[in-house]
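[1] This is the structure alone, sequence omitted:
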């Protein structure tokens, strides 16, 4: 009876066609990796912030948890309901307007359901750059990017999503609206609520809009695909590139050769441009954004890379001569995840370490895994420039995924790293968070959750484990 009443109220709020149940709701109930399928009272699709606030108030009054969802492209099932069928999935895809662009202030104000690629294109039309870039940019949304503090390929130069946001609009668990859409780069008036909501994975409130930073469009970009003898040499090349390019080094990706061989096997139209490369080598995808022009960018690349060749840090290099060739290099990098998805089982880790420790960590952890799980095959790639590795592996038949992840995460923790660099905690890493965070950190996080969401209605079971006190009925 209570659910029937809630459904009637929700339909009156957003319109019957935007309250999905039964088969219509199914696409929203499974995470992108298809590891978790939940159940829900309904999937509700409000059109604006006021409807979001009203939906949240209705759910709070009915004791129904709220699971905010953007493009549903996450890796840790943070936007997927549990199996209790007690939650309402709040889809923000209809909040998709670019509200305003201020070129003089270098900002754009967008709603949470805007697809990342749409924001990039709107910025470019205004002669500006919005630099957040990741493989799912054609379907992920700004709200999800902010809720997970997304990283991507240009963190080295521009930072994570948190560094790209100036202001937020948020609906609280009580259904109130906090309008913090201020395009200010300096504002020391009290606690920074913006940074608290960013990265909270929908557990503290619902982000409905944001003011984002824009940057000048570079006059030239050059991309190089580079073969290096090993990961240690790739790290030396990173140091050389930082010294040679400074802030104009916008991306520095590393890929173990077996990852790229997987791509070329899975997608026949893709090719590696190198004539000789073996499985012990690593490839680097380096991008430079130059503010002077094409020739200046080309000259600087030649200086830096010729020095690396002479020093033995580089075995082979191909520099893009066109936008299409640059896109092909990036397509190789972005296809790794798709190629790995074709494996029967892939055990994934999204870790971060000081860049200086990464070569030793990879070498020693590879060895430990090979000893503990004979036949394991490593598939490692990531953003060496900011210390983030997607430390993935294809396990032998019968190996325990939990045991593998425990070994890797224990070694990450011992090295002073993080078990989640850019993908978040969601449902998948709640137990890991409890294992590796200190008691003080966990207690502070729980106090924040209790203070902002005392009834536990916002995305319960994500980030922090559900507890009996304060949980939704």
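    It's in. The shown structure was predicted, so the numbers you read here are calculated from the model rather than taken from an experiment. Numbers count the residues shown, from 1 in each chain.
[2] C-alpha from now on. contacts and neighbour counts both.
    OK.
[3] ok now stretch 431-442, how far from the chain's centre?
    With C-alpha atoms, centre = their mean, to the nearest Å as the basis, stretch 431-442 stands 21 Å off its chain's centre.
[4] Just the buried residues of it, please?
    Residues of stretch 431-442 classed as buried by neighbour count (16 or more other C-alpha atoms under 10 Å): 432-433, 436.
[5] Over to stretch 387-403?
    Buried residues in stretch 387-403 (16+ other C-alpha under 10 Å): 387-395.
[6] before we move on, the earlier item: dump the buried residues of stretch 431-442 into a markdown table; add distance to residue 28 as well.
    Shown next, in a markdown table, are these (distance: C-alpha to C-alpha, whole Å):
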| residue | distance to residue 28 |
| --- | --- |
| 432 | 26 |
| 433 | 26 |
| 436 | 31 |
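[7] Which ones among the buried residues of stretch 387-403 lie within strands?
    Counted as lying in strands by DSSP state E, out of the buried residues of stretch 387-403, are 388-394.
[8] residues contacting the one residue sitting closest to the centre of the chain?
    The residue lying closest to the centre of the chain (C-alpha atoms, centre = their mean) is residue 150, at 3.5 Å. Contacts for residue 150 (C-alpha atoms under 8 Å, 6 or more residues apart in numbering) come out as 160-161, 422-423.
[9] okay, now the one to match up with it:
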């Protein structure tokens, strides 16, 4: 192992190999604090060639590798196990924007680029990169690709898979696959990039990507609305889509409990409406026209909804600052939950039409099984993805409740499966949901996944213990 550490130092430079307990500590714990692992070393390669050399050295030594980006995984996908034999391959030094082709609406970036960095580079070229996450200031593109991140604008632009044109990947034996194409049409066999998007680093290490850009909208308007329940929210979504079509870029559903936690724990947060409501909707429109025209169109729509009693109350952001304040209420829910304490978290999706049914049935079943349970539900209602998190308000009660995670999971995930949904919409599987995947994944599909894994990584050295 000392020989391997010396080889790694020769490849990337001694300053970019960390082995001390103190300097490794922050890299060995996941964002939620749920998982803590051990590692032989952490290495920070500065180029694709260095990544390939690191992988070859580890493969020759038979040492497992754990790819890591911004370490914002919510499922423990970037945390090593307790064995202490793994090498963490941190991509943070691969942070260059390689090319922007505005005429082709494409940008080529390295995997260690922060999502916010890519957004800013696109904006400087007069374009939009629409992937938008609460963690965009710390998450990296490689991690976004490896988890097929979704975010708030999937409704219009799709998830990360749909925003990707090409990839560059170092395979588990150290070979480099150069698939950095910027083509919209390339029908020359299997679309190999889709193997690595959403694979959570189990099939190889993504080092660069070609991503789609879009015309930058001239006008963006934002509103926060109060509705009675999930059914009213989904009905509102349908009418908004009929009225605004592709101009509707985001439609977020937020429960009263979610907002209350933000108001309680995030300094500077303010109740956006005169009175609290059981459910809130945060929606956004964008187009290439004048801001005043788009604002007037949304105001007219909301006025009609309120006159008919389908929306209880609402506020329209009058400028960018007010819009950011409304979005901060949504984006800080996860941070507020982290401050509040542990919860049983679910990242589920169901057909949009079945969201009200899921909320009603899950809430009733959980209340019967766990009296006093607190449901914090929020998420991307426009694409059927809800973050459905459970806890109890008193810490001593919550500790006992967390121990009942398997029973709570069974209630939620069985219902999701019954409604034709997924137990993981955008966070991935990681360590957290490996057993759940076996329970709910189609057996033939699971066998195909195992075949792909064994073909590309026969020794199981690439991010072992994740997904499969």
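    Looks like it arrived, so ask away. All of these numbers come straight from a predicted model, not from anything done at the bench.
[10] Now do the host helix or strand of residue 119 of the first structure: which range of the second structure does it align onto?
    For residue 119 of the first structure, the element it lies in under DSSP states H and E is helix 116-125. Using TM-score structural alignment, helix 116-125 of the first structure lines up with residues 115-124 of the second structure.
[11] where along the stretch 351-468 of the second structure do the strands fall?
    Secondary structure of the stretch 351-468 of the second structure, counting by DSSP state E, counting those that start in this stretch: strands at 374-380, 385-391.
[12] Please enumerate residues in contact with the last one?
    Applying C-alpha under 8 Å, 6+ apart, the external contacts of strand 385-391 of the second structure come out as 342-350, 373-380, 398, 401-402, 425-426.
[13] check the fit of that strand onto the first structure and give the mean distance.
    Superposed on the first structure, strand 385-391 of the second structure shows a mean distance to its aligned partners of 0.6 Å (mean C-alpha distance after the TM-score superposition for the first structure).
[14] and the angle from that strand to strand 374-380?
    Here strand 385-391 of the second structure runs at an angle of 160 degrees relative to strand 374-380 (axes from the mean of the first three to the mean of the last three C-alpha atoms, to 10 degrees).
[15] Now find how far off-centre strand 385-391 of the second structure is within its chain.
    Offset of strand 385-391 of the second structure from its chain centre (C-alpha atoms, centre = their mean): 14 Å.
[16] now do stretch 334-343 of the first structure
    16 Å.
[17] matching residues in the second structure for it?
    Stretch 334-343 of the first structure corresponds to residues 331-340 in the second structure, going by TM-score structural alignment.
[18] For the matching stretch, buried residues please.
    Going by 16+ other C-alpha under 10 Å, stretch 331-340 of the second structure has these buried residues: 331-334, 336-337, 340.
[19] how about these in a markdown table, adding distance to residue 222 of the second structure and secondary structure?
    Formatted as a markdown table, these follow (distance: C-alpha to C-alpha, whole Å; DSSP: H, G, I helix; E, B strand; the rest coil):
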| residue | distance to residue 222 of the second structure | secondary structure |
| --- | --- | --- |
| 331 | 14 | helix |
| 332 | 17 | coil |
| 333 | 18 | helix |
| 334 | 21 | helix |
| 336 | 22 | helix |
| 337 | 24 | helix |
| 340 | 28 | helix |
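[20] which residues of the stretch 201-350 of the second structure fall in helices?
    Along the stretch 201-350 of the second structure, counting by DSSP state H, counting those that start in this stretch, helices occupy 230-244, 256-265, 291-307, 320-331, 333-340.
[21] on that earlier part again, pipe the buried residues of stretch 331-340 of the second structure into a markdown table and attach distance to residue 117 of the second structure per row.
    Output for these, formatted as a markdown table (distance: C-alpha to C-alpha, whole Å):
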| residue | distance to residue 117 of the second structure |
| --- | --- |
| 331 | 18 |
| 332 | 20 |
| 333 | 23 |
| 334 | 22 |
| 336 | 25 |
| 337 | 27 |
| 340 | 30 |
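[22] superposed on the first structure, where does the match of helix 116-125 of the first structure end up, distance-wise?
    Superposing on the first structure places stretch 115-124 of the second structure at an average distance of 0.4 Å from its equivalents, by mean C-alpha distance after the TM-score superposition for the first structure.
[23] Could you tell me which residues within that stretch count as buried?
    Residues 115-119, 121-123 are the ones in stretch 115-124 of the second structure that count as buried (16+ other C-alpha under 10 Å).
[24] picking up where we left off before, out of the contacts of residue 150 of the first structure, which is most surrounded?
    The member of the contacts of residue 150 of the first structure that has the most neighbours, counting by other C-alpha atoms under 10 Å, is residue 161 with 25 neighbours.
[25] who touches residue 301 of the second structure in this structure?
    By C-alpha under 8 Å, 6+ apart, residue 301 of the second structure lies in contact with nothing.
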